[in-house]
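Peer 1: one predicted model, sequence on top.
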Amino acid sequence: MSPKYFSPTGGHPGQNQLLTDRAIFTEAYAVIPKGTMRDIVTSFLPFWSQTRLWVLSRPMTGFAETFSQYIMEVSPGGGSDQPETQSGVESVLFVVEGEVELTIDGTPHNLPHGGYAYLPPKSVWTLHNTSGSVSRFHWIRKAYETIDGLDEPDAIITRDQDVAPTVMPGTDGKWATTRFVDPTDLRHDMHVTIVTFEPGAVIPFLETHVMEHGLYVLEGKAAYRLNQDWVEVEAGDYMWLRAFCPQACYAGGPGKFRYLLYKDVNRHMKL
């Protein structure tokens, strides 16, 4: 069975809609609800044709500083032969709607719904939508932290559907993480995973840690604890956490609660 993922379609609210929404920005976290992802807040990039994007996060001094995350919307025939304009940047792509043709160092790959790609910083890649419908995917970017004696990671192409989730110990399978990268491979300085909670499952303690997070809700709903606040989130919402922001959640049901998760890993703290 193919997984379900929420992806924004833009549009514009009517004049009869209330201004009240769930958007929050604090010193510790931000919640960007799906209702804010309208036509008026889209962006465009050089060398991308028939493409627009929603910027979910960007490095900000004093907040989260290690990554940026976009939702890309590529119309049929659109794409780019020069997608990345900054050197030393690694990327993860995750397709939430449609499919794209991804070429890495001359080798073509079809990246379908649920497709995941890790792109090393020195890779040469292009991306095009050769299908007959709109494609939408997340693009997470990070400046790779080179370490003497460690090679750069290899490119990875896989799918959510093809990776068996790792069950968290002591949870009877109610909390699991889909890991696209071997967590013991220290060449990687970021992980992008999918976290899945069954209805009623919880993070049973306030996680408080050095990793920054971007969490995009792919499916379902939950009550999420962020710092001192409880917020309700649902499919299409985005949470952006700086380091050490306490977090926990209750999955609300009736279906699974799943989110795409970014975190920085495996490197010394710069002094």
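Peer 2: Received the coordinates, thanks.

Peer 1: only C-alpha atoms from now on, for both contacts and neighbour counts.
Peer 2: OK.

Peer 1: run through who's touching the lengthiest strand in the chain.
Peer 2: Counting by DSSP state E, the longest strand found in the chain is strand 68-80. Residues outside strand 68-80 that contact it (C-alpha atoms under 8 Å, 6 or more residues apart in numbering): 47-59, 126-142, 214.

Peer 1: mind checking which of those land in strands?
Peer 2: The strands, defined by DSSP E, take in 49-57, 126-128, 135-142, 214 from the contacts of strand 68-80.

Peer 1: is it possible to mark the buried ones in these?
Peer 2: Neighbour counting with 16 or more other C-alpha atoms under 10 Å marks 49, 51-57, 126-128, 135-142, 214 as buried within those.

Peer 1: the closest residue to residue 82 other than its chain neighbours: neighbouring residues, count only.
Peer 2: Excluding the flanking residues, the one nearest residue 82 by C-alpha to C-alpha, 6 or more residues apart in numbering is residue 47, at 5.9 Å. By other C-alpha atoms under 10 Å, the residues close to residue 47 number 13.

Peer 1: just residue 80 next, same as before
Peer 2: The burial count for residue 80: 21, using other C-alpha under 10 Å.

Peer 1: distance of it relative to residue 57?
Peer 2: The spacing between residue 80 and residue 57, counted by C-alpha to C-alpha, to the nearest Å, is 22 Å.

Peer 1: can you check residue 71 too?
Peer 2: 10 Å.

Peer 1: need the overlap of contacts for the two.
Peer 2: Counting by C-alpha under 8 Å, 6+ apart, nothing touches both residue 71 and residue 57.

Peer 1: quote the end-to-end distance of stretch 24-32.
Peer 2: Termini of stretch 24-32 sit 7 Å apart (C-alpha to C-alpha).

Peer 1: which positions in that stretch come out as buried?
Peer 2: 28, 29, 30, 31, 32.

Peer 1: what's that stretch in contact with?
Peer 2: 22-23, 56, 63, 226-227, 237-242, 245.

Peer 1: for stretch 166-183, buried residues please.
Peer 2: For stretch 166-183, by 16+ other C-alpha under 10 Å, it's 167, 174, 175, 176, 177, 178, 179, 180.

Peer 1: adding another structure so you can compare the two:
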Amino acid sequence: MKYAFPPAGLPDQSESPEGTAVFTDAYAVLPAVTQRDIVTSYLPNWTGMRMWVLARPLSGFAETFSQYAVELSPGGGSDAPEIDEEAQSVVFVASGQIVLNIDGARHVLEAGGYAYIPPDTVWTIWNDGKTASQFHWIRKRYIGAEGVDVPEAFVTSDQAVAPTEMPDCDGVWATTRFVDPTDLRHDMHVNIVTFQPGGRIPFAETHVMEHGLYVLQGSADYLLNKDWVPVEAGDFMWLRAFCPQACIATGDQPFRYLLYKDVNRHMPL
């Protein structure tokens, strides 16, 4: 299984700068072609890394999460990757290999590897291999609830979790859920949604969750608010709460995306 990641580099000088990136009051689309060397960022306490910041909290837009695509050179990594004790993380490996140490437990993750890291956790991340490694990193401040424990760390993979078919769709729409939706310890879900060619969300979903969607594979026509937008592997979508959304998978391979949403908590007043 191949998982998309920013293409880096720079387009040739003969390319037109006109593109399909969109930023509206309801949603944003960052096509893969915009995720180039010139828009990378770097962090203190890291070695041999660069990253693309795909989403960050913005007042009046999506406010709960940040999402990075991180590339580690051989030998790159950090012994102090997270600076916010209240932040929880999900790491999803797109290519290469990373060594993740969580509270003293060592885990080796390859493409498709998935890790949940709770807040106030000691962890490190390194690339011990001879080639670059690439991973998606989603961060959200954890919101506790009275009588509800903080969830434990866990490591799994796309390959190890069987997708759950959605109702009344003959198997063309399925969700790989890494966390049980009824587990109220979790206040965010990061899942993989899969549509077979021609599969669709057959109504305009309109709900309170903010969304980050990174297209891992395939292509689709995606409804965002009132606009049908063609998207493909490597494109990123960022949706405000209540932004209507639907999709129709196109092409001849499955359409898959890594989905973030905030869940299971009262709305702050």
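Peer 2: Done, it's in. For clarity, every value in this text was computed on a predicted model and none was experimentally measured.

Peer 1: TM between them?
Peer 2: Superposed pair, TM-score by TM-score structural alignment, normalised by the length of structure 2: 0.99. Supporting alignment: 269 aligned residues with a C-alpha RMSD of 0.6 Å.

Peer 1: pull the most distant pair out of the buried residues of stretch 166-183 of structure 1.
Peer 2: 174 and 180 (19.5 Å; C-alpha to C-alpha).

Peer 1: which residues in structure 2 does the longest strand of structure 1 align to?
Peer 2: Per TM-score structural alignment, the counterpart of strand 68-80 of structure 1 in structure 2 is residues 66-78.

Peer 1: once aligned to structure 1, how far is that stretch on average?
Peer 2: When structure 1 is superposed, stretch 66-78 of structure 2 averages 0.2 Å from its matched positions, counting by mean C-alpha distance after the TM-score superposition for structure 1.

Peer 1: let me know the secondary structure of residue 40 of structure 1.
Peer 2: Following DSSP: H, G, I helix; E, B strand; the rest coil, we place residue 40 of structure 1 in the helix state.

Peer 1: quick one: map residue 103 of structure 2 onto structure 1.
Peer 2: Residue 103 of structure 2 maps onto residue 105 in structure 1, by TM-score structural alignment.

Peer 1: for its match, grab the count of nearby residues.
Peer 2: Residue 105 of structure 1: 11 neighbours (other C-alpha under 10 Å).

Peer 1: contact partners for it?
Peer 2: Going by C-alpha under 8 Å, 6+ apart, residue 105 of structure 1 touches 123, 124, 125.

Peer 1: list the contacts for the closest residue to residue 254 of structure 1 other than its chain neighbours?
Peer 2: Sequence neighbours aside, residue 199 is the residue nearest to residue 254 of structure 1 in space, at 6.0 Å (criterion: C-alpha to C-alpha, 6+ apart). Listed by C-alpha under 8 Å, 6+ apart, the contact set of residue 199 of structure 1 reads 251, 252, 253, 254, 255, 256, 257.

Peer 1: show me which of those residues are buried.
Peer 2: Listed as buried from the contacts of residue 199 of structure 1 are 251, 252, 256, 257; burial here means 16+ other C-alpha under 10 Å.

Peer 1: aligned partner of the last one in structure 2?
Peer 2: Residue mapping for residue 257 of structure 1 onto structure 2 gives residue 255, with TM-score structural alignment as the criterion.

Peer 1: mind listing the strands for the stretch 51-200 of structure 1?
Peer 2: Secondary structure of the stretch 51-200 of structure 1 by DSSP state E, counting those that start in this stretch: the strands cover 68-80, 89-97, 100-104, 107-111, 115-119, 125-128, 135-143, 156-159, 166-167, 175-179, 190-197.

Peer 1: so the last one corresponds to what in structure 2?
Peer 2: I take that to be strand 190-197 of structure 1. With TM-score structural alignment applied, strand 190-197 of structure 1 matches the range 188-195 in structure 2.

Peer 1: show me what the matching stretch is in contact with.
Peer 2: Under the criterion C-alpha under 8 Å, 6+ apart, residues 90, 140, 172-179, 249, 254-264 lie in contact with stretch 188-195 of structure 2.

Peer 1: could you find the counterpart of the residue nearest to residue 82 of structure 1 in structure 2?
Peer 2: By TM-score structural alignment, residue 47 of structure 1 lines up with residue 45.

Peer 1: go on, residue 165 of structure 1?
Peer 2: Residue 165 of structure 1 maps onto residue 163 in structure 2, with residues paired by TM-score structural alignment.

Peer 1: contacts only, for its match.
Peer 2: 174, 175, 176, 177.

Peer 1: list the ones among those residues that structure 1 also has?
Peer 2: When the contacts of residue 163 of structure 2 are mapped onto structure 1 and checked using both residues aligned by TM-score structural alignment, their matches' C-alpha atoms under 8 Å, the preserved contacts are 174, 175, 176, 177.

Peer 1: my guess is the last one contacts residue 161, does it?
Peer 2: Translated: residue 177 of structure 2. Yes. Residue 177 of structure 2 is within contact range of residue 161, at 7.4 Å (criterion: C-alpha atoms under 8 Å).

Peer 1: now for the two: what residues contact both?
Peer 2: Common contact partners of residue 177 of structure 2 and residue 161 (C-alpha under 8 Å, 6+ apart): none.

Peer 1: which parts of the stretch 151-269 of structure 2 are helices?
Peer 2: Taking DSSP state H, counting those that start in this stretch, the stretch 151-269 of structure 2 contains no helices at all.

Peer 1: neighbours of residue 231 of structure 1, just the number please.
Peer 2: The number of residues near residue 231 of structure 1, taken as other C-alpha under 10 Å, comes to 14.

Peer 1: now do residue 232 of structure 2
Peer 2: 24.

Peer 1: ok, it - contacts?
Peer 2: 215, 217, 218, 219, 220.

Peer 1: how about 10 Å then?
Peer 2: The contact partners of residue 232 of structure 2, by C-alpha atoms under 10 Å, 6 or more residues apart in numbering, come to 4, 31-32, 214-222, 249-251, 255-257.

Peer 1: trace it over to structure 1, please.
Peer 2: Using TM-score structural alignment, the equivalent of residue 232 of structure 2 in structure 1 is residue 234.

Peer 1: equivalent analysis for residue 146 of structure 2, please.
Peer 2: Counting by TM-score structural alignment, residue 146 of structure 2 corresponds to residue 148 in structure 1.

Peer 1: now residue 27 of structure 2
Peer 2: Counting by TM-score structural alignment, residue 27 of structure 2 corresponds to residue 29 in structure 1.
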